[in-house]
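1. the following comprises the amino acid sequence and a computationally predicted model.
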Amino acid sequence: MTKVTRRGFAAGLGLAGASALAAPAIAQGKKELRMLMAWPKNFPGLGTSADRFAQRVNTLSDGSISVKVFGAGEIVSPFEVLDAVASGAGDITHDTSYYWLGKDPAFVYFAVVPFGLTADEHMTWLKFGGGQELWDKLGAQHGVKPLAVLNTGAQMGGWFKEEINSADDLQGKKVRYPGIGGQMLSELGAIPTNIPGGELFTALQSGTIDGLEWVAPWNDLAFGFHRVAKHYYYPGFHEMGHSLSSYINLDVWNDMSELEQAIIQNAADAEYSVGLAEFNARNNAALSQLVNEHGVELHQWPEDIVSKMQEILPRVMADHAAKSEMATEVAASWTEFRDQQRAWGNVTDYINAGLKKG
């Protein structure tokens, strides 16, 4: 990767006072990190989790490190946050790694893959399956240090204005489905596009898109998609456990002491767990509200769509993994871990199924 200079990137973005954004603010021994988010500030779940992470860093460091959170568009657009941080126009992102597929296909494995890892499995891969080491290698190629800071858990299949009864109903439908899930839907005749979260309601309302997936009931209710679409699908087989990321400018990370790095890492680990718990709690209540108060029709995905997606997944993933050396290496690790971990998962699922019946 050709490294973009901090001054050059900031000038290219047309940022006012770019020279003031060249490095973390340091005053009286205190560091202030500027977090650039890919979503609106204070948005339930995604934005509020970022705020909680920032507060945890401040608390654990006894105020010696603070994180100032900027929402999408305050400094750069959602799809520019990684480049901005890598160049020094910010210090840390709050985003999803599958936004960076265009930089290297390997990034998607650190967010979510269709029929892939659950939230617990993803963290297990990072911590004990070699995933973090590979992620660090990938991040270094792009001038950043990666951290997992949140997982939304299982997501929903998305919203449609018209009911989807079979794969044939997807023909020509314009849908907001990022990542590999969108690529797979395109093979069923849909037309996927990637649109930032803050623009989704308007795009659905205006007819720019016919359907979309965002996150899950808690976030979807907040965005008001039920006001323009009434058909809500599950399960979110494309996102069984979506991990969100923070990428720290590599120079900023390397300039930190071991204690400072440990504070950031532990704050991220804690928020991953707490954020997941909050999503699980809020989603159930929000889904009940959508169905019982707003007349949303809850549908299970038609069987032919699920079976076709499962059928094409191995080929799509193989093609994807072959697109870069890094993707090939990461895919091999991810796949080996998934297959081994599923052996344990099958045992625990069997036990849990028996307990539920009892």
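-> Good, I have the coordinates. Residues are numbered from 1 along each chain as shown.

2. for the rest of this, base every contact and every neighbour count on C-alpha atoms.
-> Noted.

3. give me the most central residue, the chain.
-> By C-alpha atoms, centre = their mean, the chain has its centre lying nearest to Thr96, at 3.1 Å.

4. that residue and Pro196, how far apart?
-> Note on Thr96: its distance to Pro196, by C-alpha to C-alpha, to the nearest Å, is 11 Å.

5. quick check: Asp210 touching Tyr177?
-> No. Taking contacts as C-alpha atoms under 8 Å, Asp210 lies outside contact range of Tyr177: 11.3 Å.

6. who has more neighbours, these two?
-> Tyr177 (25 against 22; other C-alpha atoms under 10 Å).

7. so who does the more buried one touch?
-> Each residue near Tyr177 by C-alpha atoms under 8 Å, 6 or more residues apart in numbering is listed here: Pro192, Thr193, Asn194, Leu212, Glu213.

8. ok, second structure coming up, stack it against the first:
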Amino acid sequence: MDRRSFLKNSAIGGTAAAASTALAAPAYAQGKQTLTMVTSWGRGLAGVFDAAQRVADSVNAMSDGSLTIEIKAAGELVGAFEVFDAVTAGQADMYHAADYYFVNQHPGYAFFTGVPFGATAQETSIWYNHGGGRELHDELGQIFGLKSFIAGNTGAQAGGWYRKEITGPEDFQGLKFRMPGLGGAALGKMGASIQNLPGSEVYQALASGAIDGTEWIGPWADEKAGFQEITQFYYTAGFHEPGVALSVATNRDVFENLSPANQKIIEIASLETHQWNLSQFVSNNGAAVQRLQAGGVKVLEFPDTVWDAFADASRQVFDENMSDDLFKSIYDSYQASIKSVSGWTEISEAPFVSQRARVFG
């Protein structure tokens, strides 16, 4: 389905069609251009805002000042979850966010962040760069007038913070829990009341009792957010987001009006940030989890019965979306890439890591 047909037959058609005539061009001054980037992150939010800043700094440096990105944190121009609409409507030039915030626009966006029992960070990069993921991201973006690239990765995300231990699937009944994306939809199947909150609002919601638990990212970012001040039960392995990508999306008309060199600069800055940000998160998580434990946090793993319930609920969520042809195409491509990669890593890398731990400790 092309963009024109989709917009004509969708709820966003009127807004997008009106915006197409009102799109503000990037600011120009003596051959220089400035793009406004809106983000889903509070200013200074550990890791995720860093990724947005990294993209902007890299673009500014590589273009030698001919292209400048001006960042707006969540709430400075639009709200955290309004960035998608702001860019498609031409209110801003580009966004930095987690694309699974926008599954209501299309459920296929979940795969460009993270899905239950999905790809690790390395598997995500392989699928995106060599398994057709980038092309599918672009196909999805064309529907909404966006040009997108992955631009950050948190690595494996933690299972989250809870007010009490989880002993079985029944503990999710009525639990008010913050989790976006298809993982949140799966917890909803298990009876949880799912809250989709921006990162900057999660601490207050947990502290006030508005939610009973939350996932955010991992030990380093979670410690920075201060969740250990509220609850001491921390599940470090989660089913929902094993290798979470972040994305930059530029309004497609704006992107196509840039010079080929500046288009390439945005692409390179985004993909470089993906690897840089992954290293940032992983390098900080080990020390952070040790500090959390030393401070009294109880680090836990979900029992097998809960993992089984997670899997059953996740299958239901995937099945419910398979009637959408593009979702199914993305799902099939994604799963085929994971299976292709795991055929080697399970007999090479996995045994090596086990033996390294055995012989070197």
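-> Arrived safely. The shown structure was predicted, so the numbers you read here are calculated from the model rather than taken from an experiment.

9. is the aligned residue in structure 1 for Gly75 of structure 2 in a helix, a strand, or coil?
-> The equivalent of Gly75 of structure 2 in structure 1 is Gly73 (alignment by TM-score structural alignment). On the three-state scheme (DSSP: H, G, I helix; E, B strand; the rest coil), Gly73 of structure 1 is labelled coil.

10. so how many other residues sit close to Gly73 of structure 1?
-> 18.

11. re earlier: quick one: what's aligned to the residue nearest to the centre of structure 1 in structure 2?
-> Match for Thr96 of structure 1 (TM-score structural alignment): Ala98.

12. ok, the nearest residue to its match once chain neighbours are set aside - contacts?
-> Nearest non-adjacent residue to Ala98 of structure 2, counting by C-alpha to C-alpha, 6 or more residues apart in numbering: Leu246, 4.6 Å away. Taking C-alpha under 8 Å, 6+ apart as the criterion, Leu246 of structure 2 is in contact with His96, Ala97, Ala98, Asp99, Phe112, Thr113, Ile150, Ala151, Gly152, Asn153, His274.

13. of those, closest to Pro169 of structure 2?
-> Thr113 (25.4 Å; C-alpha to C-alpha).

14. and the closest one, how far from Gly296 of structure 2?
-> 31 Å.

15. of those two, which one has the most company?
-> Thr113 (26 against 12).

16. residue in structure 1 paired with that one?
-> So Thr113 of structure 2 corresponds to Ala111, using TM-score structural alignment.

17. mind listing what's buried along the helix or strand where Val306 of structure 2 lies?
-> Assigned by DSSP states H and E, Val306 of structure 2 belongs to helix 304-321. Residues Val306, Trp307, Ala309, Phe310, Ala311, Ala313, Ser314, Val317, Phe318, Asn321 are the ones in helix 304-321 of structure 2 that count as buried (16 or more other C-alpha atoms under 10 Å).

18. for Leu140 of structure 2, see how far away the closest residue to the third one other than its chain neighbours is.
-> Nearest non-adjacent residue to Ala309 of structure 2, counting by C-alpha to C-alpha, 6+ apart: Pro169, 6.3 Å away. The gap separating Pro169 of structure 2 from Leu140 of structure 2 is 35 Å, by C-alpha to C-alpha.

19. so between these two, which is more surrounded?
-> Shown here are Pro169 of structure 2 and Leu140; by other C-alpha under 10 Å, Leu140 has more neighbours (23 against 19).

20. ok, the more buried one - contacts?
-> Contacts of Leu140 of structure 2 (C-alpha under 8 Å, 6+ apart): Gly108, Tyr109, Leu326.

21. strands along the stretch 251-361 of structure 2, start to end?
-> 298-300 (DSSP state E, counting those that start in this stretch).

22. which parts of it are helices?
-> Here the stretch 251-361 of structure 2 has its helices, by DSSP state H, counting those that start in this stretch, at 252-256, 260-294, 304-321, 325-345, 349-360.

23. could you say which helix or strand holds Val67 of structure 1?
-> strand 65-70.

24. which elements pack onto that strand?
-> strand 30-37, helix 46-60 (3 or more C-alpha pairs under 8 Å, 6 or more residues apart in numbering; DSSP states H and E).

25. adding mean neighbour count, write these out as a markdown table.
-> As requested, these are exported to a markdown table (neighbours: other C-alpha atoms under 10 Å):
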| stretch | mean neighbour count |
| --- | --- |
| strand 30-37 | 22 |
| helix 46-60 | 21 |
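
26. and the ones you listed as a markdown table, adding distance to Gly158 of structure 1?
-> Formatted as a markdown table, those follow (distance: least, C-alpha to C-alpha, whole Å):
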| stretch | distance to Gly158 of structure 1 |
| --- | --- |
| strand 30-37 | 23 |
| helix 46-60 | 18 |
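
27. can you tell me which of the ones you listed is nearest to Asp83 of structure 1?
-> strand 30-37 (10.6 Å).

28. circling back: trace the residue nearest to Ala98 of structure 2 over to structure 1, please.
-> Checking TM-score structural alignment: Leu246 of structure 2 goes with Leu244.

29. SS state for its match?
-> strand.

30. so how far is Leu147 of structure 1 from it?
-> Relative to Leu147 of structure 1, and taking C-alpha to C-alpha, Leu244 of structure 1 is found at 9 Å.
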